[in-house]
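# Using only what follows, build the 3D model:
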Amino acid sequence: MATSSRTLTREEAQEILQRHLPGAEIKSLEDFSPSSHIIRLGDGRAYLLKLTSSTKDSNAPLYAPNSISAQHALLAHLAAQPQFPSLPIPSPIAHGDHAGHSYLLTCFPDRATTPNLRSLSSIREHMSPRAVALADLQLGQYLHRLHEVQNDWFGPPALESEGLWVWQEVFVLLLEEALDRAGSLGLALDIPALRRLLSRAIGAFVFDDAEVPSFVWFAGGYDDVYVSQPESEDPDSVEIAMILADVENALWADPALERLFANPSQALLEGYDAHPPLFEFPRQHTKRLWYTLYTALVQLLIGRLGGDQESQARETAERVANELQNATSY
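Got it, this is the predicted structure:
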């Protein structure tokens, strides 16, 4: 399923809104991403309307973005959990079809209705060390609560019918598919050597320590964490207003797969407060290297990165592939 950059008119947004929120009148319509738009109402509420092509590809790879219906189901599953009110996550309203596109309508959490939302990545370098640590501490706490949402099978929604309950089996399936297609990326990767290393890791059960499928955001990073600065005299007062604005890459997996754990700060790990620690032993660091390689390959294969982001993903894939040559599986 391809992400659409289709222009949405105010009239179309109003028509979709009326289907699910009769009487609601749009005050403003803003672009949020190439495929998403913020709808603001006069009463202060804010909604996110995402549009994608409704064309279905039966041959789409497993790493392809989740369908709109799958994204709605994931958010509905989260919304049914007792910890949901404490998480700054959009609430699912509805999904459907309009003019050849599928749409997903969600409601912003209350703290994210301010028009001054900014991504954490855009202001991070201007924040004091204390403010950065406090933001990472909050984020770690939210990730922990998110990962407490569990399921009875591993994998992306596309694998639900398979009912797979062994994470190592699922991750190897995902990684093998990405490696099969990595040749088209022009990376300096020795794919046969990586497969031999992967066989060694499988034999040592490197990925076999994840026993319960957890909700994993996967692709989310600091550029997907939105913050607001409350009216306060404290310049370090930065509050996370929203995470998980998009679940198109979310899946049921090992929590260590989160992109945010590729190079986590101490504050992020302290906020997450995992027992036992996620990366206590050398084999767990090796596992994380495989996860980082997979993440970079998926980002490049999906192909939505800007110039600097693409260069960084390419460098990451090649660097991690080299590091895996000497990584221990024990």
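# contacts and neighbour counts: CA atoms only from here.
Fine.
# Quick check, Ile240 in contact with Gln141.
No. Taking contacts as C-alpha atoms under 8 Å, Ile240 lies outside contact range of Gln141: 11.1 Å.
# higher neighbour count, the two?
Neighbours per residue (other C-alpha atoms under 10 Å) separate Ile240 from Gln141, with Ile240 holding more: 24 against 17.
# Can you show me the helices along the chain?
Counting by DSSP state H, the chain has helices at residues 10-20, 68-79, 120-123, 129-147, 167-181, 191-203, 266-272, 282-302, 307-324.
# in stretch 154-161, what's buried?
Going by neighbour count (16 or more other C-alpha atoms under 10 Å), the buried part of stretch 154-161 is Phe154, Gly155, Pro156, Pro157, Ala158.
# And the contacts of that stretch?
62-63, 66, 70, 153, 163-167, 170-171, 213, 249-253 (C-alpha atoms under 8 Å, 6 or more residues apart in numbering).
# distance between the ends of that stretch?
End-to-end distance of stretch 154-161 (C-alpha to C-alpha, to the nearest Å): 11 Å.
# Off-centre distance for it?
The chain centroid and the centroid of stretch 154-161 are separated by 16 Å under C-alpha atoms, centre = their mean, to the nearest Å.
# on that earlier part again, looking at the helices of the chain, which is buried most?
helix 282-302 (a mean of 21; mean count of other C-alpha atoms under 10 Å).
# Next, the structure of the following sequence, for comparison with the previous one:
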Amino acid sequence: MSLKMHLPPLDVSVYPVVTMAHGRYGGSGRPAPTSSNVPNSPDFSSVQKLVRHVLRSSRVTVQQVERLQGRLHQVYLVRIADGGMLMLKCPPPFNTRLLRHEQRGIDTEAKIVELLAANTQLPVPHCIRHDPQGGSFGSPYLMLSYIPGIALAEIAPRLSPSERRVVDHTLGAYVRNIASLTAPRFGTTHRVLSGTGSATWREAFLSLLESVLRDAEDMLVSIPYDSIRYYVAWHGYLLEEITQARLVPLDVGGPENVLVDDCTRQVCGLLGFSNAIWGDPMMAAVFTNASEAFYEGYGECPARTGPAHVRQLLYSVYRAVVAVVTHHYRPQYANHELEARRSLTWALNQLSQV
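So this is what the prediction gives:
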């Protein structure tokens, strides 16, 4: 059996894109005011020009720009004189080290949100594309309007069991809706939409895994590389059973990416589309320890034995490696390394026994 891994192209340029969406965004934690000492922070006049360009009106007046902390990308809350609010999302600061799969985050998010808005009724922004040439920003960015709601991570302790069940059931149905979108090839959004995706899910998954293993090697991260490559290659033939490439936003459904209305306790917004691939929906992190209500909404529960179970173990290996490596790249944002290492050890032990 060949253990050759398929490497993704190392072209990490991001296509400039401007997106303006209808709706609002809310997250856990209060926004912190923008400071002049924040690297690469846009100045007030530049934001003013950008908002007027996106809204196509010279009468729009920006009153305040605030930086939202604790995020990979630079995210700003822009308050407008008429009471409206917008979200400005820019690339991470120039000194932020990114993993290979994170290089096209803004471009991926724009394309996926546009795709979902055009083909589903999900609570995601409706995007309008603009040509940024000649604008004040030389790098890619997204303009999103503000979604009212509280992140599930923050409101979860206040939800009753019945309210949480409704939220989970809704998420399951939404993930099923997302997975209904298909593509002719497998792999990252950039490669699939450019026509250079993989012909099989096995090839695409091995490419994704090898990419993050290369990230780990670049930072001299201590993980069992040989065991990971061996067991994934040994069981990789089971990935061939996935013959239809479906949309998989890997982070969708996470507690920080689900917005809940504080009054109705209903899901009112979905976030987290900068890391999306085309492959097996079961690879999404939301399936990890998902509730019975979620699977009822999704309409399908993964098998606890057989090929489907082994594929889940392979996906667990991938997620754990990503978590460990992300911690070494950005320890201030990722603090679950020990838990990820335990998950990696458990998954590899399970794979060694099947």
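# still on that earlier bit, list just the nearest of the buried residues of stretch 154-161 of structure 1 to Gly303 of structure 1.
Pro156 (18.9 Å; C-alpha to C-alpha).
# any idea how far that closest one lies from Gln266 of structure 1?
Here the distance between Pro156 of structure 1 and Gln266 of structure 1 works out to 29 Å (C-alpha to C-alpha).
# Pro61 of structure 1 now?
For Pro61 of structure 1, the distance to Gln266 of structure 1 equals 35 Å [C-alpha to C-alpha].
# likewise Leu251 of structure 1?
Taking C-alpha to C-alpha, one finds Leu251 of structure 1 at 25 Å from Gln266 of structure 1.
# Then Ile39 of structure 1?
Per C-alpha to C-alpha, Ile39 of structure 1 is found 37 Å from Gln266 of structure 1.
# again, but for Val149 of structure 1
Relative to Gln266 of structure 1, Val149 of structure 1 is positioned 24 Å away (criterion: C-alpha to C-alpha).
# what does Cys107 of structure 1 give?
Distance from Cys107 of structure 1 to Gln266 of structure 1, by C-alpha to C-alpha: 32 Å.
# and if you look at Met127 of structure 1?
Distance of Met127 of structure 1 to Gln266 of structure 1, given as C-alpha to C-alpha: 17 Å.
# How about Leu49 of structure 1?
35 Å.
# cool, Ala201 of structure 1 as well?
As defined by C-alpha to C-alpha, Ala201 of structure 1 lies at a distance of 27 Å from Gln266 of structure 1.
# Repeat that for Gly140 of structure 1.
10 Å.
# repeat for Trp290 of structure 1
According to C-alpha to C-alpha, Trp290 of structure 1 and Gln266 of structure 1 sit 21 Å apart.
# Give the full set of residues in contact with Thr295 of structure 1.
Ala219, Arg259.
# Map it onto structure 2.
Matched by TM-score structural alignment, Thr295 of structure 1 corresponds to Arg319 in structure 2.
# Map Arg202 of structure 2 across to structure 1 for me.
By TM-score structural alignment, Arg202 of structure 2 lines up with Gln168 in structure 1.
# nope, Ser139 of structure 2 is what I meant
By TM-score structural alignment, Ser139 of structure 2 lines up with His101 in structure 1.
# Could I get the full set of strands for the stretch 1-150 of structure 2?
With DSSP state E, counting those that start in this stretch as the criterion, the stretch 1-150 of structure 2 has strands at 18-22, 32-33, 62-68, 74-80, 85-90, 126-130, 142-145, 150-151.
# Kindly spell out which helices and strands sit in contact with the fifth one.
This means strand 85-90 of structure 2. Under the contact definition 3 or more C-alpha pairs under 8 Å, 6 or more residues apart in numbering; DSSP states H and E, strand 85-90 of structure 2 sits against strand 74-80, strand 142-145.
# Reformat these into JSON lines and put distance to Val124 of structure 2 and mean neighbour count next to each item.
JSON lines is the format used below for these (distance: least, C-alpha to C-alpha, whole Å; neighbours: other C-alpha atoms under 10 Å):
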{"stretch": "strand 74-80", "distance to Val124 of structure 2": "17", "mean neighbour count": "22"}
{"stretch": "strand 142-145", "distance to Val124 of structure 2": "10", "mean neighbour count": "25"}
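# Throw these into JSON lines and include distance to Phe287 of structure 2, thanks.
Listed next are these as JSON lines, based on distance: least, C-alpha to C-alpha, whole Å:
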{"stretch": "strand 74-80", "distance to Phe287 of structure 2": "28"}
{"stretch": "strand 142-145", "distance to Phe287 of structure 2": "28"}
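# Which among these is found nearest to Phe94 of structure 2?
Within these, the stretch nearest Phe94 of structure 2 is strand 74-80; the backing value is 10.6 Å (C-alpha to C-alpha).
# What is that closest one packed up against?
strand 62-68, strand 85-90.
# Any idea which of those strands gets closest to Ile155 of structure 2?
If you check each of these against Ile155 of structure 2 by C-alpha to C-alpha, strand 62-68 wins as the nearest, at 18.9 Å.
# what packs against the closest one?
For strand 62-68 of structure 2, the packing partners by 3+ C-alpha pairs under 8 Å, 6+ apart come out as strand 32-33, helix 44-55, strand 74-80.
# Now do the longest one: distance to the chain's middle.
Here helix 44-55 of structure 2 shows a centroid-to-chain-centroid distance of 27 Å under the convention C-alpha atoms, centre = their mean.
# Could you do stretch 192-200 of structure 1 as well?
27 Å.
# now what about it, what contacts it?
For stretch 192-200 of structure 1, contacts defined as C-alpha under 8 Å, 6+ apart pick out Ala321, Leu324, Gln325, Ser329.
# Kindly report the same for stretch 252-260 of structure 2.
Stretch 252-260 of structure 2 has contacts (C-alpha under 8 Å, 6+ apart) with 26-28, 148-153, 155, 171, 175, 251, 266-273, 284-286.
# if you set the cut-off to 7 Å instead, what comes out?
With contact meaning C-alpha atoms under 7 Å, 6 or more residues apart in numbering, stretch 252-260 of structure 2 is reached by 26, 149-153, 171, 266-273, 286.
# Distance to Ser228 of structure 1 added to the helices of structure 1, as a markdown table?
Formatted as a markdown table, the helices of structure 1 follow (distance: least, C-alpha to C-alpha, whole Å):
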| stretch | distance to Ser228 of structure 1 |
| --- | --- |
| helix 10-20 | 26 |
| helix 68-79 | 23 |
| helix 120-123 | 9 |
| helix 129-147 | 11 |
| helix 167-181 | 36 |
| helix 191-203 | 42 |
| helix 266-272 | 19 |
| helix 282-302 | 28 |
| helix 307-324 | 24 |
